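Undergrad: What shape does this take:
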Amino acid sequence: MKKFDLLTPVGILVGMTAVLLAIYVNEAGDGSILDFVQVASLLVVFGGLFGALTVNFATTDLKLVPRVFKETFQTKENDLEQLIDTFVDLSTRARREGLLALEAGLEDVDDPFIQKGVLLAVDGIEPDIIKDIMMAEVVAMEERHRKGRSIIEKAGEYAPAWGMIGTLVGLVLMLQNLNDPSTLGPNMAIALLTTLYGTLMANLVFLPMANKLELSTEEEVFRKQVVVEGVIGVQSGQNPKILQEKLSAFLPNHVKDNKDEDSEELGQDE
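TA: Next up is the predicted model:
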């Protein structure tokens, strides 16, 4: 189950606060933070970035952007222990009542991927074919995630480049008006602030978000691999205890250590 990830907005806020605080401290009361707001610089960076992404990607891909950004503000609870318990229960029931009995209890399982795997097992599909079907779905999911993530990655690549383009524009304007000292400041501001905006957006927003999406995909793929192994184990009639030990190999070491400690404490209590 996904829930709102507070760390993403907090991280962005902390990064922005650090920059603004540095500006405020160095202003020493002689200027304003508003001096770092230049509409022309924003137009160059965000307008150029939007244009570059429009050229790079198809319309169908760009429609994924809102959903991709939404994903970066969500996190999924690590439920591997609960997942293993689910397959142990399914294995126990399958050995006691037969595979066909599992279909009736699938309404209690809220994961469509598990439901699909168990239904394939109930239908008597060969284990190798079940694995191929389920892994094909995993590969398709990876490709969908990769396509959405690539938009954010490209934004992270293009933003600093458009910041540099804005810098060149500002320098050209400044050199063309050397006879008018009043234009030197604004043109230099455009030159420097576009680089600041592009670099800041790339390294505080786009690239960290892309990396987070990649890690999220890796976790989801790992989880689905556990599901595939669980389904094959249930279909082959593995002993629930053996299946539990097999799937527990996917757990992080600290979780396995905690389970071992709990088992030892339970044994001592008995």
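Undergrad: can we go C-alpha only for contacts and neighbour counts from here?
TA: Noted.
Undergrad: list the buried ones in the host helix or strand of residue 69?
TA: Per DSSP states H and E, residue 69 falls inside helix 65-72. For helix 65-72, burial by neighbour count (16 or more other CA atoms under 10 Å) applies to 68-69, 71-72.
Undergrad: please give me the structure for this one as well, since I'd like to look at both together:
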Amino acid sequence: MNLVSLGGTILAFVVIIVGTILKGSSIDALWNPAAFVIVFVGTAAALLVQTSSETLKRAMVMLPWVYRPPVDEARELVGRIVSWSEVSRRQGLLGLEGGIERETDPFVRKGLQLLVDGTEPDAMRSVLEVEVLTREHSDLDAAKVFENAGAYSPTMGIIGAVMGLMAVMQNLADPSKLGHGIAAAFVATIYGIGLANLLMLPIASRLKSISRGRSQMREMLVEGLVSIAQGDNPRHIESKLQGYLP
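TA: Predicted structure coming up:
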């Protein structure tokens, strides 16, 4: 659990609530069903028009990473790569065949299989780097779903505010409804700007950072497997891969 991200999300809601109270308003003033529908459903509708179903599914899969990011296995992976290089020097590349099925990551299994099959280092690098780029592109597109939501929601908030003011203008003959109507109109603006700057844009940035980290780990794996294929010394491989670690 990423307590920093969780604490930031909770703090965002606390800031809005406490700020409303300190300004002399009530918490009830923050709730407006019409504004909620316009901003949240309107933003979702815009995303549905723009985004493919595959990208939306990937975005939903990645969303929990904000609070439960994938385990950072970079240091452990360096150790495994070094052990693979030691096995290959003692038993040859075929000595790694028994460990392929024990790997849970399809990308790792694919790389080891290419290594065991005796694929040329340049060809191996070419095949694996295509997959690295494809996966990174897919993850970044999914992260941009939330970035786009952060771009649309403020506009939807303005639309909600304008629609609220239009309703107020229709009730100018009844002064008792003016104050409440104007306040309700601006709730949509709060929803739109708050959704963008307190949730969607930070989520997008967080997911992009995680995606870049995972791509870097895959690049480290590619470099390690290519080095094994080239017959490099295990200590040299370890020293090279240490450069990928923070």
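Undergrad: Read off where the very next helix or strand once past the helix holding residue 69 of structure 1 ends up in structure 2.
TA: Proceeding C-terminally, helix 65-72 of structure 1 gives way to strand 74-76 as the next helix or strand, assigned by DSSP H and E. Strand 74-76 of structure 1 falls opposite residues 68-70 of structure 2 when the two are matched by TM-score structural alignment.
Undergrad: ok now that stretch, how far from the chain's centre?
TA: Using CA atoms, centre = their mean, to the nearest Å, we find the averaged C-alpha position of stretch 68-70 of structure 2 to lie 10 Å away from the chain's own average C-alpha position.
Undergrad: Same check on stretch 124-141 of structure 1?
TA: Using CA atoms, centre = their mean, the distance from the centre of stretch 124-141 of structure 1 to the centre of the chain it belongs to is 24 Å.
Undergrad: Pull out the buried positions in that stretch.
TA: Buried positions in stretch 124-141 of structure 1, judged by neighbour count with 16+ other CA under 10 Å: 127, 130-131, 134-135, 138.
Undergrad: which residues are in contact with the match of strand 74-76 of structure 1?
TA: 1-2, 210 (CA atoms under 8 Å, 6 or more residues apart in numbering).
Undergrad: same thing but 6 Å
TA: Taking contacts as CA atoms under 6 Å, 6 or more residues apart in numbering, the residues outside stretch 68-70 of structure 2 that touch it are 1-2.
Undergrad: follow-up on the earlier one: which of the buried residues of helix 65-72 of structure 1 sits closest to residue 114 of structure 1?
TA: Looking at the buried residues of helix 65-72 of structure 1 and their distance to residue 114 of structure 1, the nearest is residue 71, at 22.0 Å (CA to CA).
Undergrad: Identify the residues contacting the closest one.
TA: Applying CA under 6 Å, 6+ apart, we find residue 71 of structure 1 in contact with no residue.
Undergrad: Pipe the buried residues of stretch 124-141 of structure 1 into TSV and attach distance to residue 97 of structure 1 and secondary structure per row.
TA: Rendered in TSV, the data for the buried residues of stretch 124-141 of structure 1 read as follows (distance: CA to CA, whole Å; DSSP: H, G, I helix; E, B strand; the rest coil):
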residue	distance to residue 97 of structure 1	secondary structure
127	20	helix
130	22	helix
131	24	helix
134	25	helix
135	28	helix
138	30	helix
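Undergrad: What is the nearest of those residues to residue 53 of structure 1?
TA: Relative to residue 53 of structure 1, the closest of the buried residues of stretch 124-141 of structure 1 is residue 138; by CA to CA it sits at 27.3 Å.
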